[in-house]
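Visitor: here's my sequence, what's the structure:
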Amino acid sequence: MPIDMPLSPRYAEARVGAIGQFEKLIVPIVRIVKFNPIELIVSLVFVLIIKFLKIKRLLCYTHAMAITDMERRRTRMRPIATRNLSIDLLRTFATIADVGNFTHAAERLGRTQSTISLQIKRLEEMLGRQVFERNAHRISVTAEGETLLAYARQILRLNDEVVSRVSEPDLAGIVRLGTPEDFATMHLSGVLADFARTYPRVALEVTTDLTLNLLERFHGGEFDIVLVKRERLGPLQGTQVWREPLVWAARDRFVVEQNPLPLVVSPHPCVYRKRALSSLDDVCRRWRIVYTSTSLAGAQAAVRAGLGITVLPRAMVPGGLVTLGTDSGLPQLDDTEIALLQAPGTLAKPTRRLAEHIIAALEAQSAYL
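Guide: Reported below is the predicted structural model:
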């Protein structure tokens, strides 16, 4: 066919289509200026090759997508890996948070300091978070540690409750407990509630009274366990479960300007009353008793009304009252101690369990304060 001969519509369409396919799919083809059968054949061959490569690539892509989809389905079917927190690690963590350092925690847990350090390291690696801020003298719980601590206490409480309920499901009986009213109000409610949940078949008979009355009734056989206030330097009796500073509490600071000093106290015999009068006598400070109340709430109400000043454990000073010390001309007060006494002889199992529970719970509370 002569070169100058005009292209037929059929050849022109084929040529344009071939060139267009080639230009779109691979590389530009040198524009064919005039029709040539050889050029048309070459163009068509290139197009076929490109089509083949394109189909092959599409098949490879489809195969890869199929494999990926299968992997995704397998992943969805595969159970999600969970990280189970160890009760032992949580107990170590909570104990360190309670006592404030590794040494005391190791003593309480009966382990070496290196052992509990490794346990905390394992816990932090498992969570991917730091739970303690460490310095030369004391450690503090981080923000993430505070979150963990709240859950750890719940988990440990449930763990201990489950172990007790399952291992001793038939534990039943009556335990007679005597305690000072102010201490029971402030510190024992949660402790006894936890015990009741753990041992629902054990009935608790709780009586509140002044310490000296409790001791007299205890020695008369009325109680299985008593919690009593005792002097730090007095004869040791029972197991110490609590220690806390005593402070002077009043509505305002002007009360110390009165002479004699007006006192709000419990009736005799009361350890706090005796402590207040003895300390004032030691510094030759005149005093007078203006209000006597058998209840903590009554004494606090009288002080809040401005009738006088009283002696309270620091944690029991309510809002609306101020604490006064030596800078106000008042004598220093010794710390108060609470001791647990158990009836002589062989104790029933429910009594032993309650004593162990109170000692452990109050030790944890006092260490955390």
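Visitor: contacts, neighbours, all on C-alpha from now
Guide: Will do.
Visitor: tell me which element Pro262 is part of?
Guide: strand 261-265 (DSSP states H and E).
Visitor: for that strand, packing partners?
Guide: With contacts defined as 3 or more CA pairs under 8 Å, 6 or more residues apart in numbering; DSSP states H and E, the packing partners of strand 261-265 are strand 287-292, helix 296-304, strand 310-313.
Visitor: and that strand, how far out from the chain's middle?
Guide: 41 Å (CA atoms, centre = their mean, to the nearest Å).
Visitor: now the element after it, going C-ward?
Guide: Next element after strand 261-265 (DSSP H and E): helix 271-282.
Visitor: so what touches that next one?
Guide: With contacts defined as CA atoms under 8 Å, 6 or more residues apart in numbering, helix 271-282 is touched by 211, 229-230, 265-267, 286-287, 311-312, 330-333.
Visitor: what comes up buried for that helix?
Guide: 271-273, 275-277, 279-280 (16 or more other CA atoms under 10 Å).
Visitor: got the helices and strands packed on strand 261-265 as a markdown table, with distance to Ile116 and mean neighbour count columns?
Guide: Listed next are the helices and strands packed on strand 261-265 as a markdown table, based on distance: least, CA to CA, whole Å; neighbours: other CA atoms under 10 Å:
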| stretch | distance to Ile116 | mean neighbour count |
| --- | --- | --- |
| strand 287-292 | 51 | 16 |
| helix 296-304 | 42 | 19 |
| strand 310-313 | 34 | 23 |
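Visitor: will you turn those into JSON lines that also has distance to Ile338?
Guide: JSON lines is the format used below for the helices and strands packed on strand 261-265 (distance: least, CA to CA, whole Å):
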{"stretch": "strand 287-292", "distance to Ile338": "23"}
{"stretch": "helix 296-304", "distance to Ile338": "17"}
{"stretch": "strand 310-313", "distance to Ile338": "11"}
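Visitor: please give the structure of this sequence too, so both can be compared:
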Amino acid sequence: MNFTDLQVFKAVVEEGGIVKAAHKLHRVPSNISTRVKQLETAVGVPLFHRDRQRLHLSPSGELLLGYAERLIGLSEEARHAVSGAAPRGLLKLGALESTAASRLSGILADFHRRYPDVHLELSTGTNDMLVSAVAERRLDAAFIAELPSARGLAHLPAFRESLVLISCPDHPPITSPGDAEGQSLIAFPHGCAYRRVLQRWLKRESLATLRVLELSSYHAIVACVAAGAGIALMPEAVLDAMPQALVRRNRIPRAQSEMVTPLIWREGEVSPPVLALRTLMALVAKGLARKREGRRMKTGR
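Guide: Model (predicted):
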């Protein structure tokens, strides 16, 4: 199996056809067609279903694409590691809205200064949406809210989050699920990890029987809670970034409120930009550990 044939195959898939792949690779279409046929001969199965001028990946093609991406990614990683060249290319990064709003601004600014040749695209979504996007190669890496259960995903602890239950200022303190009885819940749509935490705290198998107002913005959630529309669970770091928010903060048990935000990527498929991001996060983690150690030494704990 020829490595160049795999690169051509990947380009045909990404560009959606022979002609566009030829333009991207600066080759003539006939050369691209020949390369694809050579690869099909080498593996012994059709990689595309041909419909007039259009190509559709066959099941075997789908399977080979995953291996091709891993091999090409490893090749790039090895080349950059040996040459010592700074990483370059596109990094498709995902994050929870809360993480993007409260944690990433300084880190991404630092990343941009360190690696100016990496073009960064940041997308936000729910925990489950981001996990699927990484697993399906629509994102290279993502900051999520729970350790991934999907096979084939590696992770690195990134941030510690403390969740807090918020209510309108004149609501009596909420210390148990019973205190929240009759309240509407304001939460992100299905797939949000914090929504699942709220469900567990309420000791509910489902939220289907409760009134749930689904919003996709923390600013909107805080505004609705402040107006008395219901209660919500959110990271305290996000709330700290909204000093104008007029809400009551209610604590829930640490077993449910303390969470770790991991950075995830596909195991064995570390492109140079993802490797650079992982390295930066490791430096951030070391810096935070040094600060914590310094505080402990000052307090004698």
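Visitor: what's the TM-score for these two chains?
Guide: Aligned and superposed, the two chains score 0.57 in TM-score terms (TM-score structural alignment, normalised by the length of the second structure); 200 aligned residues with a CA RMSD of 3.5 Å.
Visitor: okay, the buried residues of helix 271-282 of the first structure in a markdown table with distance to Ala355 of the first structure next?
Guide: Listed next are the buried residues of helix 271-282 of the first structure as a markdown table, based on distance: CA to CA, whole Å:
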| residue | distance to Ala355 of the first structure |
| --- | --- |
| Val271 | 23 |
| Tyr272 | 25 |
| Arg273 | 28 |
| Arg275 | 28 |
| Ala276 | 31 |
| Leu277 | 33 |
| Ser279 | 33 |
| Leu280 | 36 |
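Visitor: pick the one among the residues you listed closest to Ile139 of the first structure.
Guide: Tyr272 (34.5 Å; CA to CA).
Visitor: distance of the aligned residue in the second structure for that closest one from Ser257 of the second structure?
Guide: Counting by TM-score structural alignment, Tyr272 of the first structure lines up with Tyr194 in the second structure. Separation of Tyr194 of the second structure from Ser257 of the second structure (CA to CA, to the nearest Å): 9 Å.
Visitor: which residues in the first structure does whichever strand or helix holds Leu90 of the second structure match up with?
Guide: Assessed by DSSP H and E, Leu90 of the second structure sits inside strand 89-95. Aligning strand 89-95 of the second structure against the first structure (TM-score structural alignment) gives residues 173-179.
Visitor: quick check: that stretch compared with the second structure, mean distance?
Guide: For stretch 173-179 of the first structure, the mean deviation from the second structure after alignment is 1.0 Å (mean CA distance after the TM-score superposition for the first structure).
Visitor: so which bits of that stretch are buried?
Guide: For stretch 173-179 of the first structure, using 16+ other CA under 10 Å, the buried residues are 175-179.
Visitor: stretch 360-368 of the first structure too?
Guide: 361-364.
Visitor: make TSV out of the residues you listed and add distance to Ala249 of the first structure and secondary structure.
Guide: As requested, those are exported to TSV (distance: CA to CA, whole Å; DSSP: H, G, I helix; E, B strand; the rest coil):
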residue	distance to Ala249 of the first structure	secondary structure
Ala361	28	helix
Leu362	24	helix
Glu363	26	helix
Ala364	27	helix
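Visitor: closest to Glu23 of the first structure among those residues?
Guide: Glu23 of the first structure has its nearest neighbour among these in Ala364, at 81.2 Å by CA to CA.
Visitor: who's the closest spatial neighbour of that closest one, skipping the chain neighbours?
Guide: Nearest in space to Ala364 of the first structure, with sequence neighbours left out and distances taken as CA to CA, 6 or more residues apart in numbering, is Asp98 at 6.2 Å.
Visitor: that neighbour in helix, strand or coil?
Guide: helix (DSSP: H, G, I helix; E, B strand; the rest coil).
Visitor: over to Leu340 of the first structure?
Guide: strand.
Visitor: and it, how many neighbours?
Guide: Neighbours of Leu340 of the first structure under the rule other CA atoms under 10 Å: 20.
Visitor: that one contacts Asp224, doesn't it?
Guide: No: applying CA atoms under 8 Å as the test, Leu340 of the first structure and Asp224 come out as separate, 10.6 Å apart.
Visitor: closest to Ile19 of the first structure out of the helices and strands packed on strand 261-265 of the first structure?
Guide: Closest among these, using CA to CA: strand 310-313, at 98.2 Å.
Visitor: that closest one maps to which residues in the second structure?
Guide: With TM-score structural alignment as the criterion, strand 310-313 of the first structure aligns to 232-235.
Visitor: now that stretch on the first structure. Mean distance?
Guide: With mean CA distance after the TM-score superposition for the first structure, stretch 232-235 of the second structure averages 1.0 Å from its match.
Visitor: picking up where we left off before, which residues touch the strand holding Pro262 of the first structure?
Guide: In contact with strand 261-265 of the first structure (CA under 8 Å, 6+ apart) are residues 255, 272-273, 285-293, 299, 302-303, 307-311.
Visitor: make it 10 Å
Guide: 249-250, 255-256, 272-274, 276-277, 280, 285-296, 298-303, 306-312, 330 (CA atoms under 10 Å, 6 or more residues apart in numbering).
Visitor: again, but for stretch 66-76 of the second structure
Guide: 3-7, 9-10, 61-62, 64-65, 77-81, 87, 136-137, 266-272.
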